[in-house]
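>>> Got a predicted structure here, sequence first:
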Amino acid sequence: MKNMLKLNLAVTKQLLVIVLIALFTSCNNDDNDTEQTNNDDSDYDTSTYILVVDQTGQGADIIDHDGDILFSWDFDDAIGNDASLLSDGSMIVCLKANDAAITFGGYGGKFQKINADQTTDWEVSYSTTTQTAHHDVEYLSNGNIIFPVWEELTASDAAEQGFSGSQDIYPEAIVEMNPLTQEIVWEWHATDHLIQDYDSTKLNYGSVEENPNKIDINYNSSQDNGDIMHANGITVDEDNDIIYVTINNYSEVWVIDHSTTTAEAATSSGGNYNLGGDLIYRFGNPLTYDNIGDVTLNDVHYPNLLDTGNMLVFSNNIYDNQSAVFEYELNPPYQLVSGTNNEPELVWSFTDSELYSAGLGGAVRTPNGNTLIAEGRDGTVWEVSNNGEVLWKYAGYDTLWRVYAIPVTDESLTYLGVD
């Protein structure tokens, strides 16, 4: 696996300092066998309820800090993975399609909008023998949905693109759809933006180092199942018309210009950045494009863009089976310059010796500035203060996708009948 040994060594070297700092400023809870742990001297955010997206129970709950369920959804099909609450009490949810042909972890293929009264407003599918929607969905202000897609590339076609392996692969695409008409209104494909330095007789040959806006198809070429990229989270900044995607198997966040037309998105020109669908920015692991700068991510989930313009990211395995949450200061408009440290400033982090999720996970901010963390594989919800103090933990679930902070005054709660 190209560069993966370098990644592990770089993560150990560069992040050990970060981990030690975060451990110094964080507060480890004493061992506690109860499901709920409160620090009575701490100020966890009682003005916030928690929306828990439950992987094991195949539903979603709104809970309070006592762990009481205030509202619950029970989906007709298995969740696959995200569910988000809208202001009118409706929910957009990813579900597993019964006929999905691509079934890596996090596959979906079907979306529903569920009204506050639990009736289904609409349902659409995106699942064929060669393409499957997966993991996440964003509901845009124009009523469209946007989501990541695996698309199959046969071994022979992959070889023509300069892929060094011999297996079928499943690069990422992004699709924007009008769910009422099921019209595809915009799309982007990673296969239009590749670079490789493996075979000069094949497509996409060139210098990875000199093309930071391109995606090295061989960075993770030894991935046996062909899921070489594995996007698992998408966030759209509608103000700046850009898309953030967490790419787990590259351990980085990709940033894509959404102002392009579909035709421009297949090229390297057009859009606000005049880069077409090439990456306008990327961060977390500069080894993916043979660049300098600190490696700060090792496996990654949920690119959570905050109101401040900063971003929270959940890093699954930063050091010795330990997860962390990082906050980056982002400063669009972006630039990627070969041979230059392009990494954003890391302005806050949290880790704990008991915080570890090999997959899943995410973090959000509460109104008072605390951070809610979904320890996905362990099923534990954490709330921590800005200075790293563990304020509250709740271990009432087996496996979590994400948690979201819902202010107790949120309009959606009125439609759901939650006091």
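Okay, I see it.

>>> all contacts plus neighbour counts: C-alpha atoms, from now on.
Will do.

>>> helices or strands up against the one helix or strand Met177 maps to?
Using DSSP states H and E, Met177 sits in strand 172-178. The criterion is 3 or more C-alpha pairs under 8 Å, 6 or more residues apart in numbering; DSSP states H and E, and the helices and strands that strand 172-178 contacts are strand 145-151, strand 183-189.

>>> what's the angle between it and strand 145-151?
If you take axes from the mean of the first three to the mean of the last three C-alpha atoms, to 10 degrees, strand 172-178 sits at 140 degrees to strand 145-151.

>>> Taking strand 183-189 as reference, get the angle to strand 172-178.
Using the same axes, to 10 degrees: strand 172-178 against strand 183-189 is 160 degrees.

>>> Turn the helices and strands packed on strand 172-178 into CSV, columns for mean neighbour count and distance to Asn81.
Formatted as CSV, the helices and strands packed on strand 172-178 follow (neighbours: other C-alpha atoms under 10 Å; distance: least, C-alpha to C-alpha, whole Å):
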stretch, mean neighbour count, distance to Asn81
strand 145-151, 25, 12
strand 183-189, 18, 21
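
>>> Just send those back as a markdown table, with distance to Tyr302 too.
Shown next, in a markdown table, are these (distance: least, C-alpha to C-alpha, whole Å):
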| stretch | distance to Tyr302 |
| --- | --- |
| strand 145-151 | 13 |
| strand 183-189 | 19 |
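
>>> take the one below as the second:
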Amino acid sequence: MPHVPQPGVSIHKKSKTFKGFTVFAPTRSKFAYLINMNGEEVHRWEINEGAINHALLLENGNLFIGERGPEESPIPMARGGRIREYDWDGNVVWDHVDNTHHHDARRLANGNTAYIAWHAIPKKIQKRIKGGLPGTAAPDGRIYGDVIREVNPAGDVVWEWRCWEHMKVENYPITAQYPREEFGHANTLVPLANGDYLIGFRVINTVAIVDRKTKKIKWEMRDDSWGGQHDPHILPNKNLMLFANGQLTSAAHPFSRVLEINTRTKKTVWEYRDPQVMNFWSGFISGAERLPNGNTFICEGAYGRFFEVTPEGETVWEYNNPYVGPSPLYGHEQNWVFRAHRYAASSPQIKRRVKQ
């Protein structure tokens, strides 16, 4: 961090920011929050089971969020298990339970919901998986792989994709220092306009686009320097943006970056990093998004820090999450935020719902 963080808004250069409202749910929190540019809470939702990933606002203004389910997960560290939609008044209007769900979920244009889940990889295929720490399979001795599951509003599975059926697992070695309990560790799922899916796999440093019709991978990029990336997504200009965490790389000191990459040339065309490398580093969770004014909104998740930078890298807004809770990994209190999102005041998610 660049300084001892001041809770709430610590930087606000009004003339250079993109005005809007930010939604986020601290890890393991019982609440999701909507704040204005001054860091003031303008709305909150009570989360029945505790948030485990990012909160999104749907166009109808409802909150869409992943929670801890009632049953244990195959991989306890990244336990999810439940996806819910809450209306503005906090009533649950949709609820789906699947103890294998983890990390990301998205509402589709047709009303269906897609999410990431786990499934044990067949033992014959497990033997072909390379890399990772020896002797670190899941407690049941299996290696789990990522599944993309799409369900209709009634909760029925209408489409499914299993990574090991469409990836030659031996060509995607797990980063050496990671456990072998899972292959892939997908942490991001983005539905594209044509129906395809973009998926980010952390422990194999891979971003891939899956053709929904054929289920084949039609585009992919791998780069170990990303260090277990999060939040890859396609920008309106067709470039790829992602948060390169910088975890377990060959760098002398760990540091994070936000990258914009040309998907055709696979070259970086824009990058944000702090000149003092240790001032910006989140080894896990986190994300970034391009704002309509050209600025970039960044969530440095491990420190609960959200900030907005100009194309030149100037920080024009900064907020430090003051809400703390128990760490899912270490037992002490933390203010982690998996991801945060900024919505324009005129957006359908916000318009006529919040006093301007």
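Received the coordinates, thanks. Just so it is clear, the model here is predicted, and its values are computed rather than measured.

>>> Let me see the TM-score of these two.
TM-score for the superposed chains, counting by TM-score structural alignment, normalised by the length of structure 2: 0.84, backed by 328 aligned residues with a C-alpha RMSD of 2.4 Å.

>>> returning to what we had before: so how far is the strand holding Met177 of structure 1 from its chain's centroid?
Strand 172-178 of structure 1 sits 15 Å away from the centroid of its parent chain (C-alpha atoms, centre = their mean, to the nearest Å).

>>> got it, and stretch 291-300 of structure 2?
15 Å.

>>> against structure 1, where does it fall?
Counting by TM-score structural alignment, stretch 291-300 of structure 2 pairs with residues 366-375 of structure 1.

>>> before we move on, what about stretch 228-242 of structure 2?
Mapping stretch 228-242 of structure 2 onto structure 1 (TM-score structural alignment) gives residues 299-313.

>>> list the buried ones in the matching stretch?
Across stretch 299-313 of structure 1, burial judged by 16 or more other C-alpha atoms under 10 Å covers Asp299, Val300, His301, Tyr302, Pro303, Asn304, Leu305, Asn310, Met311, Leu312, Val313.

>>> tell me which of those residues is nearest to Thr120 of structure 1?
Proximity of the buried residues of stretch 299-313 of structure 1 to Thr120 of structure 1 (C-alpha to C-alpha) peaks at Tyr302, which lies at 26.6 Å.

>>> can I assume the closest one sits in a helix?
No. Tyr302 of structure 1 is assigned strand when assessed by DSSP: H, G, I helix; E, B strand; the rest coil, not a helix.

>>> hang on, the earlier thing: end to end on the match of stretch 291-300 of structure 2, go ahead and measure it.
End-to-end span of stretch 366-375 of structure 1 (C-alpha to C-alpha, to the nearest Å): 17 Å.

>>> Give me the contact list for that stretch.
Residues from elsewhere that reach stretch 366-375 of structure 1, judged by C-alpha atoms under 8 Å, 6 or more residues apart in numbering: 44-45, 47-48, 355-357, 360-365, 380-386, 400-405, 407.

>>> can you do 6 Å?
357, 361-365, 381-386, 402-403, 405 (C-alpha atoms under 6 Å, 6 or more residues apart in numbering).

>>> what's the most distant pair in the residues you listed?
It's Ser357 and Asn386 that sit farthest apart of the contacts of stretch 366-375 of structure 1, by C-alpha to C-alpha, at 21.3 Å.

>>> quick one: which of the two has more around it?
Just comparing Ser357 of structure 1 and Asn386: by other C-alpha atoms under 10 Å the higher neighbour count belongs to Ser357, 25 against 16.

>>> ok so that one is a helix residue?
No. Counting by three-state DSSP, Ser357 of structure 1 is not part of a helix but coil.

>>> Which residue in structure 2 aligns with it?
Under TM-score structural alignment, Ser357 of structure 1 pairs with Ser282 in structure 2.

>>> Equivalent analysis for Gln55 of structure 1, please.
Using TM-score structural alignment, the equivalent of Gln55 of structure 1 in structure 2 is Thr27.

>>> That match: neighbour count?
Residues contacting Thr27 of structure 2 under the criterion other C-alpha under 10 Å number 29.

>>> So Ile125 of structure 2 lies in a helix, does it not?
Yes. Ile125 of structure 2: assigned to a helix according to three-state DSSP.

>>> what's the spacing between it and Val190 of structure 2?
Separation of Ile125 of structure 2 from Val190 of structure 2 (C-alpha to C-alpha) stands at 27 Å.

>>> Between those two, point out the one with more neighbours.
For Ile125 of structure 2 versus Val190, the count of surrounding residues by other C-alpha under 10 Å is larger for Val190: 23 against 14.

>>> Quick one: residues contacting that one.
Going by C-alpha under 6 Å, 6+ apart, Val190 of structure 2 touches Tyr197, Leu198.

>>> Now do the same for it: its match in structure 1.
So Val190 of structure 2 corresponds to Thr235, using TM-score structural alignment.
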